[in-house]
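K.L.:
Got a predicted structure plus its sequence, pasted below:
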Amino acid sequence: MTQKKKETVAVTPEQEARVNDALLLQAQGGDADAARTLFNEKSKRIRPVRFSECNTLEQLKTAFEDYMAQADVTKAESEHAVKAFDRLFKLMVAQEEAEILRGKQLGQVSGLMLVPVASIADWETEAERSQAILKLQARN
């Protein structure tokens, strides 16, 4: 048996618009197949989700609510938005937890000396910052 490979053909936006217009006219004329095809094609289109521009969880929540409150959100768009929201939400929560942990580690005190319990790179950065502050204080 031989299997036929499906060939994909690039369609320009103008050609797509003409096909959609023709399907719309046929659907308005009572062609159920044209209406079904038009509905299926519309449900596959997904508007871009701009959640990556959000810097805080509150901004992310507001952007998600605004997107989902649109009257013409399709099922594919809502599923895409939920996945994008979940992915970014988990990333933001992990970053906040890491920041809190880093703050706790730098705040641990042993005797009278502040001992940073962090990675070597963080410790080196903190040491350089501390030396710069000491130099400024010595000059004043």
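P.N.:
Alright, I've got the coordinates.

K.L.:
okay, CA-based contacts and neighbour counts for the rest of this
P.N.:
Will do.

K.L.:
what are the ranges of the strands in this protein?
P.N.:
Here the chain has its strands, by DSSP state E, at 109-110, 113-114.

K.L.:
Now do the first one: distance to the chain's middle.
P.N.:
A distance of 40 Å separates the centroid of the chain from that of strand 109-110, by CA atoms, centre = their mean, to the nearest Å.

K.L.:
Check which helices and strands the biggest helix by length in the chain is in contact with.
P.N.:
Across the chain, the longest stretch assigned as helix under DSSP state H is helix 75-106. For helix 75-106, the packing partners by 3 or more CA pairs under 8 Å, 6 or more residues apart in numbering; DSSP states H and E come out as helix 32-44, helix 57-68.

K.L.:
Please compare the first structure with the one that follows:
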Amino acid sequence: MNEEEEKKVLQTLTLRAQGGDADAARILFNEKSKRVRPVRFHECQTLDELKHEFECYMGQPDITKAESEHAAKAFDRLFKLITTRDEQKKKADKDLAQISGLLLVPITDPISWAAMAETSQRTLRDFARQ
């Protein structure tokens, strides 16, 4: 069914419901309750934004049961995604902080340590004299 046919059916049902037809009113009510306004939760990046958008959506005066269920499911899904993302970021930052304090020491033969130290001291003295 295309949009024009759907509009005609809805107009007919509305007129019949206004005329007192209980069946038409029930069908119209059921169809209206199935329609869901889009939620804009996917644009939220933080939990505070998600909470604000959810409260605004649920605070609409003419919200239907289908819309509230749809919003609750979308909220739950995005809440889990955001909290998981934040936890992974905190873990990565913590791991980076632990790793950043490490000092890498080149592995060399202990026998050549004396020769390397002498070379290093000579280079340092030459640099200081310049």
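P.N.:
Nice, thanks for sending it over. All of these numbers come straight from a predicted model, not from anything done at the bench.

K.L.:
Where in the second structure does the longest helix of the first structure fall?
P.N.:
Alignment of helix 75-106 of the first structure against the second structure: residues 65-96, by TM-score structural alignment.

K.L.:
Just give me the mean distance for that stretch relative to the first structure.
P.N.:
When the first structure is overlaid, stretch 65-96 of the second structure sits 0.5 Å from its aligned residues on average, using mean CA distance after the TM-score superposition for the first structure.

K.L.:
still on that earlier bit, could you redo the strands of the first structure as CSV and give each row mean neighbour count and distance to residue 80 of the first structure?
P.N.:
Compiled in CSV, these are given as follows (neighbours: other CA atoms under 10 Å; distance: least, CA to CA, whole Å):
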stretch, mean neighbour count, distance to residue 80 of the first structure
strand 109-110, 10, 46
strand 113-114, 10, 47
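
K.L.:
For these, could you give me TSV that also reports distance to residue 18 of the first structure?
P.N.:
Below are these laid out as TSV (distance: least, CA to CA, whole Å):
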stretch	distance to residue 18 of the first structure
strand 109-110	71
strand 113-114	70
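
K.L.:
Ok, which of these comes nearest residue 129 of the first structure?
P.N.:
Comparison of the strands of the first structure against residue 129 of the first structure by CA to CA identifies strand 113-114 as nearest, at 14.0 Å.
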